[in-house]
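Student: Model the following, please.
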Amino acid sequence: MNMNTVQTAVIQLLQIYMGMDDCVDTFPKQVDWAEVYELAVKHNIGGILYTAIRKLPEQECVPKDIQKDLQVHFYASVSRSKEQDMRMVQVMECLNQNKIFHVLMKGWVLKRYYPIPELRTMGDIDFLIREEDRQRTHEALLQLGFLCTSDTGFVWCYEKGNTLLEVHSRIVSQKVGRGADTEQYYLDAVSHTEKVRGEYTLCFIKEYHLVYLFVHAAKHFQYAGYGLRGQLDFALFMEKYGNELNWDYIWQELEKLGLSAFARATLTLCKEWFGTKIDFLPMQMETENYEKMKEIIFAGGVYGYCDRNMEASQVRDQLEGAEKSDLKTLKWKAMIKMIFPDRQYMRMYLKNVEKHPSLLPAAWVIRWYQAIFKRGSRNTQRMKQFLSVDEGVREEYTLLKELDLLQ
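Tutor: From the prediction side, this is the model:
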């Protein structure tokens, strides 16, 4: 995929937002602004593009209706961000009063690195607590008027107004990449932190956080792709800390986790798109795979490959060791795996299944019951998506193989 005019325009608008003002002179003359707007909505960067467009010289004919629509995204982002900030300050104060350690991470920390922090949108605010503080945290959030919308597994969800919280007791609960067991690796995450506000509000040490962001991005890339905002997060993290980071430690940990190829490809892209000035061993990728990576990032929404589906990644995973299989066989294998998932996955239905494998059939029955009576229509949809999976999974498989992201 050689980038088309619309994609080039969007990348240049992101560069202008980052302060790379010399891009204004090389901005493409003929742009389909309706398509630019479509990408802005898909990647949740409407507010960012609005501020960049305002820096373009007058003669850039951006249709008034597009400017107006992007302005709506700008004000919506700012107002939502203000609400999230206000509620999150209350949460931090409350958890400090209750002496509950909590670790801020991902979007809440990253938005501080953006030129206009309010424009780094967040669907939800994630933070980490210790498993033993789960019940006390739950009670504290209910007292603050949050409604608990999900209380199973390692992530409990809460909402109040437009603010959604994801409260993790583990930040990774599956294997990512080919290296060390990521779930085990992150069991002691709370100890890699420093204080940021009060006695109990913590955030990760910057190198540890960056490694985690690569793990998180790789997880999304493996299953559903990730979008331009994820790429921008890395670029702005590098701009903020760049060469003051302990890169020896970072590469050593990424190597351990089997994610150094993915990290190098991501940084190569940051260098190409945003001029990131970091010294690292560049990723020598097959041209078609590198272009495919860009295509996936553009096709993705904020954290999801809009034009594909989760079923596609499940079918693709069946190619391991069976590259000559036809698509029909791959779909059958994926479907059987979906109906009878492994113990790791089934923990969210029955916690003890991890220690007691004999409970697995019981966990399956619970899941089937919920699937039929609670999520019937959604499962019909999933079956349709399974049937619509096409040969494109083979290209994705080749890319993920080169990035070392296959299990």
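Student: Going by C-alpha atoms from here, please, whenever you check contacts or count neighbours.
Tutor: OK.
Student: I would like the residues contacting the helix or strand residue 360 falls within, please.
Tutor: Per DSSP states H and E, residue 360 falls inside helix 360-373. For helix 360-373, the external contacting residues (C-alpha atoms under 8 Å, 6 or more residues apart in numbering) are 340, 341, 343, 346, 349, 350, 353, 379.
Student: List only those of these flagged as buried.
Tutor: 340, 343, 346, 349, 350, 353 (16 or more other C-alpha atoms under 10 Å).
Student: how about those residues in a markdown table, adding secondary structure and distance to residue 397?
Tutor: As requested, the buried ones among the contacts of helix 360-373 are arranged in a markdown table below (DSSP: H, G, I helix; E, B strand; the rest coil; distance: C-alpha to C-alpha, whole Å):
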| residue | secondary structure | distance to residue 397 |
| --- | --- | --- |
| 340 | coil | 23 |
| 343 | helix | 25 |
| 346 | helix | 26 |
| 349 | coil | 30 |
| 350 | coil | 32 |
| 353 | helix | 31 |
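Student: nearest to residue 220, of these?
Tutor: residue 346 (20.0 Å; C-alpha to C-alpha).
Student: could you check the distance from the closest residue to that closest one other than its chain neighbours over to residue 369?
Tutor: Using C-alpha to C-alpha, 6 or more residues apart in numbering and skipping residues adjacent in sequence, the residue nearest residue 346 is residue 363, 6.5 Å away. Per C-alpha to C-alpha, to the nearest Å, residue 363 is found 10 Å from residue 369.
Student: Before we compare anything, build this one as well:
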Amino acid sequence: MEFRLFKELLQVAVGVRDSLSCVPTANDWVNVFHIATVQTVAGVAFYGVHRLYQNSNDQLALMPVGLKMKWFGLHESIKIQNKVVNGAVRKLLKDAALADCHKVILKGQAVAKYYPYPELRNPGDIDIWCVCRGMRLKESLKVMAQRAFSLVPGAGIQPHHTDWPKVDGVSVELHFTPSTVYSFFYNQRVQRYFEEALPRCEGNRLPVDVDIVFQLMHLRRHLISEGIGLRQVMDLYWTMKAYSLQCQNEQTCISSNLRITLKRLGLSSFAGAMMWVLQELFLMPRDEMVCSPDKKRGEFVLKEILEGGNFGRENKHKGKVGSNRIQHLWYYVHLALRCLRYFKHESLCAPMYRVYVGVWKRKFNH
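Tutor: Have a look, this model is predicted:
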């Protein structure tokens, strides 16, 4: 019942419906607020409350006054946080240590610009993709990693990103490439795809079609390794809407090239699952989808989202990482196994990728 009302509130927030199917009780509102905070979409959900106030004021009759004030306070806090993070992004783009780089903001504040109300998206840290001009991704990785180590001693380096100094208290992840996939076979294609897309990046953002590919990749990666929340799903929804609008303005249909790209990068089955999730949550029309929705896989993904919350932090079945390497590896094997039935290739490769990362980090540090 609570999730149905929460889903309807999100649909009101994105403008695909005007009212809820019933008048929520006080307890219903408390539960809806809890889901919104766990899924880190409280700001957007409050916009749904605002629209209800305009369209169907009687549906808010039983909302506790205390909850209303608490939610409004959180809504204002999110707006302030966005101002801080936006200011930090502007400063980061002017960082002298990145002056000789192509700079692209990923996720977060870049995706927020697709929202009709970007100030209400719950902000996180800053992800920036930097590639030294005149270098290939692999060459740039070594240079950027050395800079990161000099600025952040003991920076936590991964094959695709590392730590960078905070800006105005906001954490920064510097990406050598937007993302990697667990499959070594597909990862070569993925890196070639991003390298070819770099010249198309304008205004420190990914082209919208590349952003869709990147977000699907990022969502699948987190689904297998820890979990995803509705904030990332809503990001994909508004990016898809932006792409659909771009196609309308250019008087073209959803690009068949994008579908071919998803297939070439091994993302077709996951894309189908996410199209079903977008249809279920936000009533997305079929003609705005990049591929046909896959109900079977979509139901699994939505169940994982609802049980896990943002990055799977609410999932009670995840267990703990463990203190030694074997326990650490088994933790990720355990997580990957739950996805094996639906996304076989990537799930099978995930534990091997963890071993590769360990070997890579030792080799790189030496």
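Student: What does the TM-score come to for these two?
Tutor: The TM-score (TM-score structural alignment, normalised by the length of structure 2) is 0.76; 320 aligned residues with a C-alpha RMSD of 3.3 Å.
Student: of residue 363 and residue 369 of structure 1, who's got more company?
Tutor: Set residue 363 of structure 1 next to residue 369 and count neighbours by other C-alpha atoms under 10 Å: residue 363 wins out with 22 against 13.
Student: which residues in the stretch 1-150 of structure 2 form helices?
Tutor: 2-14, 26-38, 42-55, 65-93, 108-112, 137-151 (DSSP state H, counting those that start in this stretch).
Student: List the buried residues in the fifth one.
Tutor: Along helix 108-112 of structure 2, the positions that meet the burial threshold by neighbour count (16+ other C-alpha under 10 Å) are 108, 109, 110, 111, 112.
Student: Residue in structure 2 paired with residue 254 of structure 1?
Tutor: Under the alignment (TM-score structural alignment), residue 254 of structure 1 pairs with residue 262 in structure 2.
Student: my read: its match touches residue 272, true?
Tutor: No - Residue 262 of structure 2 is not in contact with residue 272 according to C-alpha atoms under 8 Å; the separation is 10.2 Å.
Student: Closest to residue 11 of structure 2 out of the buried residues of helix 108-112 of structure 2?
Tutor: For those, the nearest to residue 11 of structure 2 is residue 112 (17.8 Å; C-alpha to C-alpha).
Student: Give me the aligned partner of the closest one over in structure 1.
Tutor: By TM-score structural alignment, residue 112 of structure 2 lines up with residue 111.
Student: if we can go back for a sec, what's the closest of the helices of the stretch 1-150 of structure 2 to residue 337 of structure 2?
Tutor: Closest among the helices of the stretch 1-150 of structure 2, using C-alpha to C-alpha: helix 26-38, at 24.6 Å.
Student: Quick one: residues in contact with that closest one.
Tutor: Residues contacting helix 26-38 of structure 2 (C-alpha under 8 Å, 6+ apart): 2-3, 5-6, 42, 45, 62-64, 67, 71, 309-310, 314.
Student: And those, which of them are buried?
Tutor: 2, 5, 6, 42, 45, 63, 71, 309, 310, 314.
Student: how about the strands in structure 1?
Tutor: Taking DSSP state E, the strands of structure 1 run over residues 102-104, 125-128, 147-150, 155-160, 163-168, 193-197, 201-204, 300-301, 304-305.
Student: what packs against the last one?
Tutor: Meaning strand 304-305 of structure 1. Using 3 or more C-alpha pairs under 8 Å, 6 or more residues apart in numbering; DSSP states H and E, the elements in contact with strand 304-305 of structure 1 are helix 287-299.
Student: Contacts only, for residue 283 of structure 1.
Tutor: 261, 264, 265, 268.
Student: Including neighbour count, could those residues go into TSV?
Tutor: Converted to TSV, the contacts of residue 283 of structure 1 look like this (neighbours: other C-alpha atoms under 10 Å):
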residue	neighbour count
261	20
264	19
265	19
268	21
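Student: Can you name the two of the contacts of helix 360-373 of structure 1 that sit furthest apart?
Tutor: Largest pairwise distance in the contacts of helix 360-373 of structure 1, by C-alpha to C-alpha, is 23.7 Å, between 353 and 379.
Student: Alignment lookup: residue 292 of structure 2 to structure 1.
Tutor: By TM-score structural alignment, residue 292 of structure 2 lines up with residue 282.
Student: these two touch, right, that match and residue 270?
Tutor: No - the criterion here is C-alpha under 8 Å, and residue 282 of structure 1 misses it with residue 270 at 11.4 Å.
Student: of these two, who's got more company?
Tutor: The neighbour comparison of residue 282 of structure 1 against residue 270 (other C-alpha under 10 Å) goes to residue 270, with 21 against 15.
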